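Q: the following block contains a protein sequence and its predicted model.
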Amino acid sequence: MTKPEKAPVPKAHRPKARVAKGFRDVEAQEIRALKRMLATIEQVYELYGFDPVETPTIEYTDALGKFLPDQDRPNEGVFSFQDDDEQWLSLRYDLTAPLARYVAENYDRLPKPYRSYRAGWVYRNEKPGPGRFRQFMQFDADTVGTDNPAADAEICMLAADTLEKLGIPRGAYVIRVNNRKVLDGVMEAIGLGGDENAGRRLTVLRAIDKLDKIGIEGVRDLLGKGRMDPSGDFTPGAGLDPAASDSILAFVNATSGATNAATVENLRQVLANNPVTAEGLEELSAIAAHVDESGYGDRVRIDPSVVRGLEYYTGFVVEAELTFDMRNEDGELVRFGSVGGGGRYDGLVERFRGEKVPATGFSIGVSRLYAALKHLGQIEEDTVAAPVVVLVMDKGRVGDYQAMVRELRDAGIRAEMYLGTSGMKAQMKYADRRGAACAVIQGSDELAAGEVQIKDLIAGAEASRAIENRDEWREARPAQVTVKRGELVTAVRDILGRYTP
């Protein structure tokens, strides 16, 4: 009688180790460099009198409102979910909308104008691409509670000073300025005024915002029926007729003058005269005067092609653009482009309070700026020394080894005790992989003599490449010293001093 066959035992489900699409892991060297970069930005923001504030990563979706990056409904452009009360929550898509909620909620106790800065991760539920992630960091500074154009001019100065403090030389960047009221006047003239045309206006703004990426003909397509990109994806257009598109493009292509004042005058010549346009031009004139008087006129330039893609901007808009060239993913030489931007958003706080609360601000795209600084050689290599590794030769003497580690740490030396269960060979391999400059060893012989052995792993690696056989290695005993137990810290410090300035 044959035995019945056993059913195969299903394998346990193993999730695939993979990072989510549009996200990335960040490792030690970049994290440390980013911290130094953020500290420099913070120094400049503090010098300007801004104070830090933090807001949560998650906000009620209605607090973000109709200004979501893609559409005014949950989970379009943002990552959203419902809580136990069935209220929609969203990961913040920028740091400005949460600030507006914070100011509205704490309005009566805050000084006005309220000046603050904050850094943090933001999230966009949008199609990722080369260099375009769904999670990225921003670093913002904002002034809330004044409509003085001097506040807008100061934002431009802040942007310039921050770039220079980070090591971007004058001439390698430009702070480009425009005013959305001027464009709103153009939109009214072509019949796109009013709330009923808000969606088409946003499509127009996004089309213009892509000028530096797709060129004037690409923008013309997006103002009309739409555009097919090289990947085959089709982006619907704003549906403007040719005459309306020409009016928009005439505004965008208004000739820059020798001075900001001359550029404003050129705009007056090509734009229809209406109250909205006139108000925007006057604000541009005031900003131009402020930056010229403060000595920033050579770095801050009025540029009609700057629009910023979000709908909540109400007047002044600004972009910090790097003007040098670099290779893109396809090896083509392209201008680096924008590393930050912002503008005036007088309606965000008003949504909560029902009263006018003007505001203006600037946001740095930290990852973009980091890439630019790395390209320019302004990112320092990791200057944090790897820890000294104390090997565990006798598992019954863990306390003794931990005491060595404590002595080194008390002396300001990074140190760790090996916490695995492997033997000496594996422990030495671990120290190598950690990048340790030296390893501390005390076996039974060293303990009996009251000594410790210290291996210079960097010198040892160099010597091993020159030594040809095992006997020669043993005879040379390269990069290894034995000292009294009480001289541990001094001996380790001497070895580390060989490799640090």
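A: Right, received. Where do you want to start?
Q: from here on, contacts and neighbour counts on C-alpha atoms
A: Fine.
Q: number of nearby residues for the spatially closest residue to D382 that is not a sequence neighbour?
A: Spatially, and ignoring its direct neighbours in sequence, D382 is nearest to Q29 (5.4 Å; C-alpha to C-alpha, 6 or more residues apart in numbering). Neighbours of Q29 under the rule other C-alpha atoms under 10 Å: 13.
Q: against A385, how distant is Q29?
A: 11 Å (C-alpha to C-alpha, to the nearest Å).
Q: same deal with F316?
A: According to C-alpha to C-alpha, F316 stands 46 Å off from A385.
Q: got it, and P275?
A: Distance, P275 to A385, by C-alpha to C-alpha: 62 Å.
Q: show residues contacting stretch 39-51.
A: Residues outside stretch 39-51 that contact it (C-alpha atoms under 8 Å, 6 or more residues apart in numbering) are 115-117, 141, 158, 161-162, 165-166.
Q: picking that back up, more crowded one of P275 and A385?
A: For P275 versus A385, neighbours defined as other C-alpha under 10 Å are more numerous around A385 (15 against 12).
Q: quick one: contacts for the more buried one?
A: Contacts for A385 (C-alpha under 8 Å, 6+ apart) come out as 414, 436.
Q: list the contacts for the residue nearest to P149 when sequence neighbours are not counted?
A: Distances taken as C-alpha to C-alpha, 6+ apart place I287 nearest to P149, at 5.8 Å, with adjacent residues excluded. Applying C-alpha under 8 Å, 6+ apart to I287 gives the contacts 149-150, 152-153.
Q: ok, now S285?
A: Shown in contact with S285 (C-alpha under 8 Å, 6+ apart): 260-261, 264.
Q: included below, for side-by-side comparison, is a second structure:
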Amino acid sequence: MQDTPEKPAKAKKPQKLRARLPRGLGDRGPAEIAATRRMTETIREVYERYGFEPVETPTMEFTDALGKFLPDQDRPNEGVFSFQDDDEQWISLRYDLTAPLARYVAENFDSLPKPYRSYRAGYVYRNEKPGPGRFRQFMQFDADTVGSASPAADAEMCMMAADAMEALGIPRGSYVVRVNNRKVLDGVMESIGLGGDENAGRRLTVLRAIDKLDKFSAEEVKKLLGPGRWDGGEEGKGDFTKGAGLSIADAHIVLGVTEKRDDWREAIAAADIYLAKSETGQAGVSELEEIAKLVEASGYESDRIRIDPSVVRGLEYYTGPVYEVELLLDATDEKGRPVRFGSVGGGGRYDGLVSRFRGEPVPATGFSIGVSRLQAALTMLGKIDTKPAFGPVVVTVFDRERIADYQKMVATLRNAGIRAELYLGNPKNMGNQLKYADRRNSPCVIIQGGDEKALGEVLLKDLILGAELSKLEGDRDEYLAKQGEAQVKVAEADLVAGVRKILDKHGVKWN
């Protein structure tokens, strides 16, 4: 009996890869990129007006250059994305732009002018749990002065921060630069007996409670400084947050120093009284007073820059004045719920950061704008144009045999500084080409068929006006009047002038 031949095994269909984006990251389109470009250019102009010059550092640094200055970490690469090089050295994506600058200054110390004033913009990376408003990659724009211990350098950062906000279109009264000093907070800790490494945990609890003064009343913060607080307001209601366990007297000192006051003189006087026995605290109060006098002398009142001893900056490397830019604008999300933007920039003095590499004191201070966070806030507030920018002029292909003629038109427009492209899809019909131009948000298209070629002409179709005509309802006279403007023929030699006329009419920048 003859064996029946086996059927060949059916080839498995290859598994299609699913397109997906990791959490905490985001794609960006042309409109968002254009908005970022406008923002960074505006910030750059302000920074350069203050005498700062650009510098770039790599995206990656040796992990020990960032190391212990990351918050809440107990391992060398906690909080950062790291890998081990082939020489077994740990390398990390930068967590911020300040630590890489410190390394750069230390490495080039002898060749740089001191004080060294520089700015830089770029993405930073955080290996943290992503959530609303918390991203693993986001853009910052920093400016730093290295080599000056003068409070004038800190005051200048605060003034520059205020100028940058207003240059970005945030009106006065809609933001505030809040200024404190880590020495003041250290003085508070000394005054309530929480100095020393053994009290590090309780100090952190106190600082977290102070940081809630923007969100809770002083009475509620007092609970966080004392035994603890129930979220529901009463015992047994909601979640319980354990407090710092301070006495009533010590909690009174903390709140007495950090209470918000509109007049900087009152804030300074209160801190001076409560921290009378702390040498560190007194030094911080003196520096705050000097900064307040400097910014006031330059015309920056409390509606722009405010002394606020409740400001707590998270990074451990701050050693003196610290500052935060807070948006005061009200907004709601897509569900109508109120949104609080909080800090969109900040910085401070970090006199120990460069010193780690040099082994000698190197004073430094800096300020950083969270470009991604600020852009998200301004977009929600409607202060950033999210409409897509106009695309290029599209030269259509009427006759496949004349591609060289159409490409010459494109080159002519480009040489005149006008964005232009040749339609490179399948030119089987003009309708598809016009739909493509619409999707590219093109201001106009150029058409040349055999008849126009014979007469030495080109047809210019104004797509912006055409879109307006499509919205007209019932007004026949207006429609007919504008219809003649939406499509014009010009001599081929006048191509550039004809296109410029359309672009200028609609305010489209062409150079």
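A: Looks like it came in fine. If you're wondering where the values come from, they're calculated on a predicted model, not measured in any experiment.
Q: give me the TM-score for this pair.
A: Overlay of the two chains. TM-score (TM-score structural alignment, normalised by the length of the first structure): 0.87; 492 aligned residues with a C-alpha RMSD of 3.3 Å.
Q: coming back round to it: and which of the contacts of S285 of the first structure is nearest to T421 of the first structure?
A: Using C-alpha to C-alpha, N260 is the member of the contacts of S285 of the first structure that lies nearest T421 of the first structure, at 69.3 Å.
Q: which ones are touching that closest one?
A: Counting by C-alpha under 8 Å, 6+ apart, N260 of the first structure touches 285, 288, 297, 301-302.
Q: hmm, back to that, so of the contacts of stretch 39-51 of the first structure, which ones are in strands?
A: Using DSSP state E, the members of the contacts of stretch 39-51 of the first structure that fall in strands are 115-117, 141.
Q: element containing Y430 of the first structure, please.
A: Secondary structure from DSSP states H and E places Y430 of the first structure in helix 424-434.
Q: what range in the second structure matches the helix or strand following that helix?
A: Using DSSP H and E, the helix or strand that directly follows helix 424-434 of the first structure along the chain is strand 438-441. Alignment of strand 438-441 of the first structure against the second structure: residues 444-447, by TM-score structural alignment.
Q: just put the contacts of N260 of the first structure in TSV and tack on distance to A359 of the first structure.
A: Below are those laid out as TSV (distance: C-alpha to C-alpha, whole Å):
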residue	distance to A359 of the first structure
S285	19
A288	19
G297	23
R301	21
I302	20
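Q: among these, which one sits closest to W88 of the first structure?
A: The closest of these, once distances to W88 of the first structure are taken by C-alpha to C-alpha, is I302, at 40.1 Å.
Q: and L413 of the second structure, what's its match in the first structure?
A: Using TM-score structural alignment, L413 of the second structure lines up with L408 in the first structure.
Q: assign that match to helix, strand or coil.
A: helix (DSSP: H, G, I helix; E, B strand; the rest coil).
Q: again, but for K461 of the second structure
A: Three-state call for K461 of the second structure (three-state DSSP): strand.
Q: name the member of the contacts of stretch 39-51 of the first structure with the most neighbours.
A: Among these, A141 has the most neighbours (other C-alpha under 10 Å), with 27 neighbours.
Q: my guess is that residue meets Y114, correct?
A: No. Under the contact definition of C-alpha atoms under 8 Å, A141 of the first structure does not touch Y114, with a separation of 10.6 Å.
Q: excluding chain neighbours, what is closest to R134 of the second structure?
A: R134 of the second structure sits nearest to G24 (C-alpha to C-alpha, 6+ apart), 7.0 Å away.
Q: any idea what the one you found aligns with in the first structure?
A: Under TM-score structural alignment, G24 of the second structure pairs with G22 in the first structure.
Q: surely that match is in a helix?
A: No. G22 of the first structure: not assigned to a helix; according to three-state DSSP it is coil.
Q: tell me which residue is most central in the first structure.
A: Per C-alpha atoms, centre = their mean, the C-alpha nearest to the average position across the first structure is that of V366, at 2.1 Å.
Q: am I right that that residue is in contact with M137?
A: Yes. If you go by C-alpha under 8 Å, V366 of the first structure and M137 touch, sitting 5.5 Å apart.
Q: residues in contact with R28 of the second structure?
A: By C-alpha under 8 Å, 6+ apart, the contact list for R28 of the second structure is empty.
Q: would you mind finding the match for R136 of the second structure in the first structure?
A: So R136 of the second structure corresponds to R134, using TM-score structural alignment.
Q: and its match, what is it in contact with?
A: Contact analysis of R134 of the first structure by C-alpha under 8 Å, 6+ apart lists 22-23, 123-128.
Q: and for A461 of the first structure, the neighbour number?
A: Neighbour number of A461 of the first structure under other C-alpha under 10 Å is 13.
Q: that one: which element?
A: Assessed by DSSP H and E, A461 of the first structure sits inside helix 457-466.
Q: mind listing what's buried in that helix?
A: Within helix 457-466 of the first structure, the residues that qualify as buried are 457-460, 463, counting by 16 or more other C-alpha atoms under 10 Å.
Q: ok, stretch 37-57 of the second structure next?
A: Neighbour-count burial for stretch 37-57 of the second structure flags 39-40, 43-44, 46-47, 52-53 (criterion: 16+ other C-alpha under 10 Å).
Q: no further questions, thank you.
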